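Q: Sequence and predicted structure below; questions after.
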Amino acid sequence: MSGALAGKVAVITGAASGIGRASVLAFAGAGAKVLAFDREPAVDDLASESVIAQQGDAGSEADITAAIQRAEAEFGRLDIFYANAGITGGTPGGYFDATPELWLEVLRVNLIGPFLAVKHAAPVIARHGGGAILCTASVAGLRSGAGPAQYSASKAAVISLVQTASQQLAGSGVRINAVCPGLIETGMTRPLFDGARAAGKLDKVGMLNPLGRGGEPDEIAATALFLCSDAASYITGQALAVDGGLSASHPTAHRPAEQKGAAW
């Protein structure tokens, strides 16, 4: 979608790696000016003629407002805010090994962060004629089995936030949607992918997906680019799964097309 974001200005959180980094490069490649935001110093590596980098906490109201103000001050407007930053909390079960403090931190980053994006970015975007807000949710927010409990609950809440915010933003010219990645190789999932590589079983990763593989950050970035572009001008309040088909069904081993002699 070369030129799809020409003249647009975007803020992208969680930009130092994975989906966020891929999205910064995709948005800039499509003509946007981008403020790349992350708490990790590696975000500074993205700085270029089209990208300014800013360190900060996606769950901090002061840091989010500072990022929005800087993007508007340096680039003259704001059209897009992609609230991508997220954490898992790292506890597999989430109920019996986790603490309330862990749950609160996950919710602070994963849910309060997108809330702050809507609260502070939407009025600025509307003032400049409208645009888009995008939030990274997850297939873990659609049903159980794709992440720790606290992470799954936070992502389900992000989907609800997008739905309710779309109603609150009616008439403002600001659209809001969520993208729900499946199994994507990022810093968050790297231990799983690295373990599979070490065991010589990388081909087994994503085997429950109809497409039979894990995804790449670039594939989510391409979806994010579409949802934030004018090509998605009639889409708001939606949660789009980009997961190789995983969420289309409960996992099953019945694969007719993979059986020898399958008739078409």
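A: Happy to help now that I have it. Residues are numbered from 1 along each chain as shown.
Q: use CA for all of it now, contacts and neighbours both
A: Noted.
Q: Can you show me the helices along the stretch 1-150 of the chain?
A: Along the stretch 1-150 of the chain, the segments classed as helices by DSSP state H, counting those that start in this stretch run 18-29, 61-75, 100-107, 113-127, 149-168.
Q: what's the fourth one packed up against?
A: In this case it means helix 113-127. helix 61-75, strand 80-83, strand 131-136, helix 149-168, strand 174-181 (3 or more C-alpha pairs under 8 Å, 6 or more residues apart in numbering; DSSP states H and E).
Q: got these as CSV, with distance to residue 221 and mean neighbour count columns?
A: Shown next, in CSV, are the helices and strands packed on helix 113-127 (distance: least, C-alpha to C-alpha, whole Å; neighbours: other C-alpha atoms under 10 Å):
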stretch, distance to residue 221, mean neighbour count
helix 61-75, 20, 18
strand 80-83, 11, 28
strand 131-136, 11, 28
helix 149-168, 18, 21
strand 174-181, 10, 27
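Q: want to compare, so here's the second one:
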Amino acid sequence: MAPTTTRAAVLQAVEARRDDGPRGSRLAGKVGIVTGVGPINGIGTNAVRLFAREQVAAVYLLDLSKDLPALAEQLRVEYPGTKVTAINGDVASDAVISDVVARALRETGRLDFFFANAGVTQLGRTPPEQLGNKAGAVKEVQQAVRTIASIPGDEFSEIMRINALSVFLAIKYAAPALSVTSSSKPVPGGSIVVTASVAGIRSNAGPIAYSASKAAVVSMAQTSAYELAGKNIRVNAICPGLIETNMTKALFTLARGSGKGDSVGQLNPLHRYGLPYEIASAALFLVSDESSYVNGQAVAVDGGLSAGHPFARL
């Protein structure tokens, strides 16, 4: 089978697993919080759907997205056994994060996982509806490749606030909540999963502010794993590579518009980009009991991109 044909077949198989995968019970009885939920093709949305398919008892969705209420209602219809609560709020707000954690405990009596997935690549992003046309895509890419000299300090700080402070707050408030026991949860502990990036573990994979924030996310996962030693609380970071979401839509628009769509993702050994469902599947593993001995790790889900060093073929 030709490489292009193989690539297409693999991506189609991933989509089939996403849309028609069997119901499971890997999260039966568990309660979790997920941030960064809203866009239909986002990592957070794919993760929540997968968690519901695995019979999570209750899940609290936190984001500023206007699409969040509709998504929550759709999940309630599709998975009536899962209690879905949508909360519009700032993921980097101390009060918002402490309140959602307290609410989960108050309403369900337990917390088993917190998936801190929210993040941005840059500020002043092009409206999503414009990313599908060339002009909007060019504007977005030009913003992404700005040098240090052209990035204001307050923009750097805000990206750090959204991407890194939000993770700090998730760990700060989730950790004590995960330790709470009840009649349905006699053993304390649980899982905190944070979304970082290959840009946080290797250079040249993203803009400087984004990369710095994701390096901070990796460091917090590793540091807090040790700070929470002995509490049966696992903290791990997922480091996605090139994934097709709204965040990367401009890149795909330009590549496909110039007839180079098949070359997107060629730098990694799998010679393809990834889909949000593949990151969601890694998140499912990490929030479930199946990863009970995985802790303090930066798990790269990048097609092998971070496994080697770049070189020029002769």
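A: Structure received. Keep in mind that what you see is a predicted model, and the values were worked out from it rather than measured.
Q: now what about the TM-score between them?
A: Once superposed, chain against chain, the TM-score is 0.93 (TM-score structural alignment, normalised by the length of the first structure); 255 aligned residues with a C-alpha RMSD of 1.5 Å.
Q: picking up where we left off before, could you export the helices and strands packed on helix 113-127 of the first structure to JSON lines, including columns for distance to residue 250 of the first structure?
A: Putting these into JSON lines (distance: least, C-alpha to C-alpha, whole Å) gives the following:
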{"stretch": "helix 61-75", "distance to residue 250 of the first structure": "38"}
{"stretch": "strand 80-83", "distance to residue 250 of the first structure": "29"}
{"stretch": "strand 131-136", "distance to residue 250 of the first structure": "22"}
{"stretch": "helix 149-168", "distance to residue 250 of the first structure": "17"}
{"stretch": "strand 174-181", "distance to residue 250 of the first structure": "16"}
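Q: Who are the contact partners of residue 5 of the first structure?
A: For residue 5 of the first structure, the contact set (C-alpha atoms under 8 Å, 6 or more residues apart in numbering) comprises 27, 30, 31, 32, 229.
Q: if we go to 10 Å?
A: Contacts here follow C-alpha atoms under 10 Å, 6 or more residues apart in numbering; on that basis residue 5 of the first structure touches 26-33, 79-80, 225-226, 228-230.
Q: Residue 129 of the first structure: which of the residues you listed is nearest?
A: Using C-alpha to C-alpha, residue 79 comes nearest to residue 129 of the first structure of the contacts of residue 5 of the first structure, at 8.1 Å.
Q: corresponding residue for residue 167 of the first structure in the second structure?
A: If you follow residue 167 of the first structure across to the second structure using TM-score structural alignment, you land on residue 226.
Q: Distance check, the equivalent of residue 70 of the second structure over in the first structure against residue 88 of the first structure.
A: With TM-score structural alignment defining the correspondence, residue 70 of the second structure maps onto residue 45 in the first structure. According to C-alpha to C-alpha, to the nearest Å, residue 45 of the first structure and residue 88 of the first structure sit 24 Å apart.
Q: Next: residue 153 of the first structure.
A: Applying C-alpha to C-alpha to residue 153 of the first structure and residue 88 of the first structure gives a distance of 11 Å.
Q: re the thing from before, distance to residue 37 of the first structure added to the helices of the stretch 1-150 of the first structure, as JSON lines?
A: As requested, these are exported to JSON lines (distance: least, C-alpha to C-alpha, whole Å):
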{"stretch": "helix 18-29", "distance to residue 37 of the first structure": "9"}
{"stretch": "helix 61-75", "distance to residue 37 of the first structure": "7"}
{"stretch": "helix 100-107", "distance to residue 37 of the first structure": "18"}
{"stretch": "helix 113-127", "distance to residue 37 of the first structure": "12"}
{"stretch": "helix 149-168", "distance to residue 37 of the first structure": "19"}
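Q: Nearest to residue 195 of the first structure, out of those helices?
A: helix 18-29 (17.9 Å).
Q: So which elements touch that closest one?
A: Identification of packing neighbours for helix 18-29 of the first structure by 3 or more C-alpha pairs under 10 Å, 6 or more residues apart in numbering; DSSP states H and E yields strand 9-13, strand 33-38, strand 51-55, strand 80-83, helix 217-228.
Q: Thanks a lot, catch you later.
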